[in-house]
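Colleague: Okay, sequence plus prediction incoming.
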Amino acid sequence: MTILNSQTSEYIYTCTHGLEERSLCALEQRALFGEEADSLIKSTRNIDPSRSPFIKGRLSILFSGKSVQEIAKQVHQLELDDQTFKVLYIKINDLSNDLKIEYAEQRIIEKEIGWNIVGKAKMKNPDILFGIVPFKGQWYFGTYQESESVWLRHMKKPQEYSTAISTRLARAVVNIAVPDPSGVRVIDPCCGIGTVLVEALSMGIHIVGSDRNPLVVKGSRENITYFNYDGRVEVKDIAEVEGHYDAAIIDMPYNIASLATPEEQFTIIKHARRIANRVVILTIEDIDEVILMAGFTIVDRCAAHKGLKELFSRQVIVCE
C-alpha cells in the first residue's frame, strides 16, 4: 500500500477498564501519554497497544474531517495493490446518549467508507484493518491495530505464589515504571516468583531480577523459561545489588506475609534509591514517611484493587 502509516505522526488509542481499575488505568495513561481519559486518547506517541491491559487498539491516523462524507472523499487516495481490507467503526462505550451511534448506523458508515476505497473488501482476516472513529467534533480514519492480551497467557505459571500480584497489575506497573523502554535498564530487586519480570520481558524491556530467597529465585527462573523468555535472576539481597539502573520496581516483600518494621522498609527503599533513578513501589501499608526519609520525592500514585469487594488495596507509588 502506498499511503500508509509510515508517515503517520498521530494516533488515537481506545481504552477500557473496570470500575475497580479506574485509578490504576489513569496512572498508566499519565505515564504513557502525559494525560488521562476514559475511552480515547490522541497522542503523537507510538505505543504498541498490546503493552497495556487497558488499551483495546491503536488507530494510526491517515485522514480526518468534519464528517464521514469528508473521510469518504479522501480514502480513494489509498493504493492497496493486491491487499484485502476491512473497515471497522471503533466502538466507544461511554458516549452520552445524544452522541451514540447505533449498530445499524455504524454498519452504514463502514460501508460508505469501504465503497470509496479502491481494493477488495474482506470481512474475515483481511490484510489491512482500517478504523474510523469520531473524537472531539472530528472524524478520524486510519489503520487500526487491535490489542493482544499477552498478559492472559501468563496467568497460569508452573510456579505460583499466593501473595504475588496479578499479571494485569504487573503489566500496568511495568508501563508506569518504564513509559519508554528504548535503551532503558530496569531491575526488580525483590522479584519473588517473577510476575513483573515475565511481563517486562514479554515487552522486550531489558530487565534483571534478584531476590534473597533461593526458592523463589528458582521459581522465577522456571516461570521465565516456561514462557520462552531470556532473563537473568540472581540470589541476592537488595543491599548487595551493584550498578545503576534507570528504573526499579519493588513489590514490598514483607507487607502481606509479615509486617516489616519501619527500619526494614527504610533499608529496602534506601537501597532502591542507591541503585535507580525512578522507582515504582507497591505496598498495602502507608509508607510515605519512609519513602521521603530515604530521599525520594513522590511524583504520582494510585490505588490498585483486585475487585470492588477487596478488603485491601495496593498502593502504586512513583518515586524519583
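Modeller: All right, it came through fine.

Colleague: CA atoms for contacts and neighbours, from now on please.
Modeller: OK.

Colleague: can you give me the helices in the protein?
Modeller: 22-33, 68-74, 103-115, 150-153, 167-177, 195-202, 214-226, 262-275, 288-293 (DSSP state H).

Colleague: could the ones you listed be laid out in TSV, adding mean neighbour count?
Modeller: Formatted as TSV, the helices of the chain follow (neighbours: other Cα atoms under 10 Å):
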stretch	mean neighbour count
helix 22-33	21
helix 68-74	17
helix 103-115	16
helix 150-153	15
helix 167-177	24
helix 195-202	25
helix 214-226	19
helix 262-275	18
helix 288-293	15
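
Colleague: closest to Y144 out of these?
Modeller: Closest to Y144 of the helices of the chain, according to Cα to Cα: helix 103-115, at 13.5 Å.

Colleague: Residues touching the closest one, excluding its own?
Modeller: With Cα atoms under 8 Å, 6 or more residues apart in numbering as the test, helix 103-115 has contacts from V68, I71, A72, V75, K86, V87, L88, Y89, A121, I132.

Colleague: ditto for stretch 179-193
Modeller: By Cα under 8 Å, 6+ apart, the list of residues contacting stretch 179-193 reads 31-32, 159-161, 164, 178, 196-197, 205-213, 216-221, 223, 237-238, 241, 245-253.

Colleague: end-to-end on it?
Modeller: One end of stretch 179-193 sits 23 Å from the other (Cα to Cα, to the nearest Å).

Colleague: which strands and helices sit next to the top strand by length along the chain?
Modeller: Ranked by residue count, the top strand of the chain under DSSP state E comes out as strand 55-65. For strand 55-65, the packing partners by 3 or more Cα pairs under 8 Å, 6 or more residues apart in numbering; DSSP states H and E come out as strand 11-15, helix 68-74, strand 138-146.

Colleague: could I get the ones you listed as TSV with distance to A170?
Modeller: Listed next are these as TSV, based on distance: least, Cα to Cα, whole Å:
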stretch	distance to A170
strand 11-15	18
helix 68-74	39
strand 138-146	21
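
Colleague: Next up, a structure to set beside the first:
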Amino acid sequence: MTSQFLYTYIRHRDEQELCRMEMRAFFGKDVSGNVLKSDIAVDPSRSPFMQARLEVWLEADSIEQLEEKSSRLDVAPLFKTVCLNDMELSGTSRIGHARRREIERKIGLQITGEPELDDPELLIGIMHIDERWYAGELLYSSSDWHVHQQKPHMYSTALGTRLARTAVNIAVPHPEGIRVIDPCCGIGTVLVEALSMGIPIEGRDINPLVVYGSRKNIAHFGLEGSVTIGPIAEVNEMYDVAIIDMPYNLFTHITAEGQLEILKEARRIAKRCLIITIENMDEMLEISGFEITDRCLARKGTFSREVILCT
C-alpha cells in the first residue's frame, strides 16, 4: 500500500512563486494553498517553506470516526499527539487552543501505547482539512540550516541562503545517483546548502579569492566538498545538473558575450541547468541550445531574480 503524506507550508507573499516552483520539482504539481498531498516522501527539513510532514495512517469523515479508528493503533515508542490546526489550512478554519487540546487528549487516550508529553519518541499528528480528518506520524521541519546565514566569508551580491537552498531543491529534488556542479560558485552559498542536505556537488570559480572563501565556508560548517579554481571552459566531465548564479555586469566586469559563453559551456557539460539571473536570458538560452522547462521570479522587496530550469 502506497503511503500518503500531507505537507504544510509557511511562506511570505513574495515567496509564493518560488515555493510553488519547488513544489513542482519535488512533487510534479503545486497548490495555491498551504497544504499539499502526495505519495512522494520528502524530508521537510530540506525546504525553507515546509513546516511539517504528516504520514497518513488514519483517515476519517469525522473526529468521532477518527477516535474510533485510533483505538486500533498500537505504538511502541513513547508518543505525543499534536493537532496541526493552529492556523488556517487551505481554507479550513483554525481550531482554537482549548479544542485542539481536547482533540489531542481524546485521540491519545484511544491509542495503545505510552504517552509522553515532555520528551516523546514519536509525534502523532492530527489534521482536519477539506472536511476530512487525518492522523499519522508527524515530522517537523528542522531550522538548523538557518545558521548558514552567518558565514565567515560573505559578500553583498551573494545569493541569500533561502534562495540558494530552494534552488538546490529545484535543480536536484531527488539526488540519488545525480552528479551536480556549480561552475560559478562564488562564495559557496549553493555548495553549503547542497552539501548540508547530503547532495554531492562540485564547485568551481575563476576567482582564486572567492574559491578560498567558499572552501573556508564549507569547512566552517563541518562539511566536505571540492572547489576548483578555473573557468567553466576547462571542465571536461559530464554532469546531470549544473546550478549557475549567473555573474552579471552590474557588479562584475563580465560582458553579455561572457555570459553567453558560460551558458554554451553549461550546455556542453550538463544535461540540465538551473540558472539564477537578474536579467532576461531567454535569447541566450535558446542560442545555447537550452529549452526552458520551468521558471519563476524570486522576489525580495523591490529586487527580483529569475530562476529558470532548462534541459
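Modeller: Nice, I can see it. All values reported here derive from a predicted model rather than from experimental measurement.

Colleague: TM value for the aligned chains?
Modeller: After superposition, the two chains reach a TM-score of 0.95 (TM-score structural alignment, normalised by the length of the second structure), with 310 aligned residues with a Cα RMSD of 1.6 Å.

Colleague: hmm, back to that, quick one: the helices of the first structure as CSV, columns for distance to Q138 of the first structure too.
Modeller: Below are the helices of the first structure laid out as CSV (distance: least, Cα to Cα, whole Å):
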stretch, distance to Q138 of the first structure
helix 22-33, 20
helix 68-74, 9
helix 103-115, 14
helix 150-153, 32
helix 167-177, 29
helix 195-202, 36
helix 214-226, 45
helix 262-275, 46
helix 288-293, 44
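
Colleague: Could you give the number of residues near L36 of the second structure?
Modeller: L36 of the second structure is flanked by 19 other residues according to other Cα atoms under 10 Å.

Colleague: you'd agree it is up against I10?
Modeller: No: L36 of the second structure is beyond contact range of I10, at 11.8 Å (criterion: Cα atoms under 8 Å).

Colleague: returning to what we had before: quick one, which of the helices and strands packed on strand 55-65 of the first structure is nearest to D300 of the first structure?
Modeller: strand 11-15 (20.5 Å).

Colleague: List the buried residues for the closest one?
Modeller: For strand 11-15 of the first structure, the neighbour count (16 or more other Cα atoms under 10 Å) marks Y11, I12, Y13, T14, C15 as buried.

Colleague: how about the second one, what's its partner in the second structure?
Modeller: Structural correspondence for I12 of the first structure with respect to the second structure (TM-score structural alignment): L6.

Colleague: for the contacts of helix 103-115 of the first structure, which one is nearest R22 of the first structure?
Modeller: Looking across the contacts of helix 103-115 of the first structure and measuring by Cα to Cα, the closest to R22 of the first structure is Y89, at 24.9 Å.

Colleague: tell me the contacts of the aligned residue in the second structure for that closest one?
Modeller: Alignment note: Y89 of the first structure maps to C83 in the second structure; criterion TM-score structural alignment. Contacts of C83 of the second structure were listed using Cα under 8 Å, 6+ apart, and they are R100, R101, I103, E104, G125, I126, M127.

Colleague: F251 of the second structure too?
Modeller: Counting by Cα under 8 Å, 6+ apart, F251 of the second structure makes contact with T157.

Colleague: which non-adjacent residue is nearest T44 of the first structure?
Modeller: Leaving aside its chain neighbours, T44 of the first structure sits nearest to E10 (4.5 Å; criterion: Cα to Cα, 6 or more residues apart in numbering).

Colleague: hang on, that neighbour packs against I47?
Modeller: No: using Cα under 8 Å, E10 of the first structure makes no contact with I47, being 11.0 Å away.

Colleague: how close does the match of I12 of the first structure get to S70 of the second structure?
Modeller: In terms of Cα to Cα, L6 of the second structure sits 18 Å off from S70 of the second structure.

Colleague: how far away is the residue most central in space within the second structure from M197 of the second structure?
Modeller: Taking Cα atoms, centre = their mean as the criterion, S47 is the residue nearest the geometric centre of the second structure, at 2.7 Å. To M197 of the second structure, S47 of the second structure is 10 Å away according to Cα to Cα.

Colleague: Check A233 of the second structure too.
Modeller: Noted for A233 of the second structure: a distance of 28 Å to M197 of the second structure, by Cα to Cα.

Colleague: now swap in E64 of the second structure and tell me
Modeller: As for E64 of the second structure, its distance to M197 of the second structure is 40 Å (criterion: Cα to Cα).

Colleague: same question, L123 of the second structure
Modeller: Relative to M197 of the second structure, and taking Cα to Cα, L123 of the second structure is found at 23 Å.

Colleague: Neighbour count: those two, which is higher?
Modeller: Applying other Cα under 10 Å to L123 of the second structure and M197 shows that L123 carries more neighbours, namely 21 against 16.

Colleague: now for the more buried one: what does it line up with in the first structure?
Modeller: Counting by TM-score structural alignment, the partner of L123 of the second structure is L129.

Colleague: Name the nearest residue to its match, sequence neighbours excluded.
Modeller: L129 of the first structure sits nearest to K86 (Cα to Cα, 6+ apart), 5.1 Å away.

Colleague: Measure how buried the one you found is and give me the count.
Modeller: Residues near K86 of the first structure, counting by other Cα under 10 Å: 23.

Colleague: surely it meets M123?
Modeller: Yes: assessed by Cα under 8 Å, K86 of the first structure is found in contact with M123 at 5.8 Å.

Colleague: From I232 of the second structure, how far out is the alignment partner in the second structure of A257 of the first structure?
Modeller: Under the alignment by TM-score structural alignment, A257 of the first structure pairs with F251 in the second structure. For F251 of the second structure, the distance to I232 of the second structure equals 20 Å [Cα to Cα].
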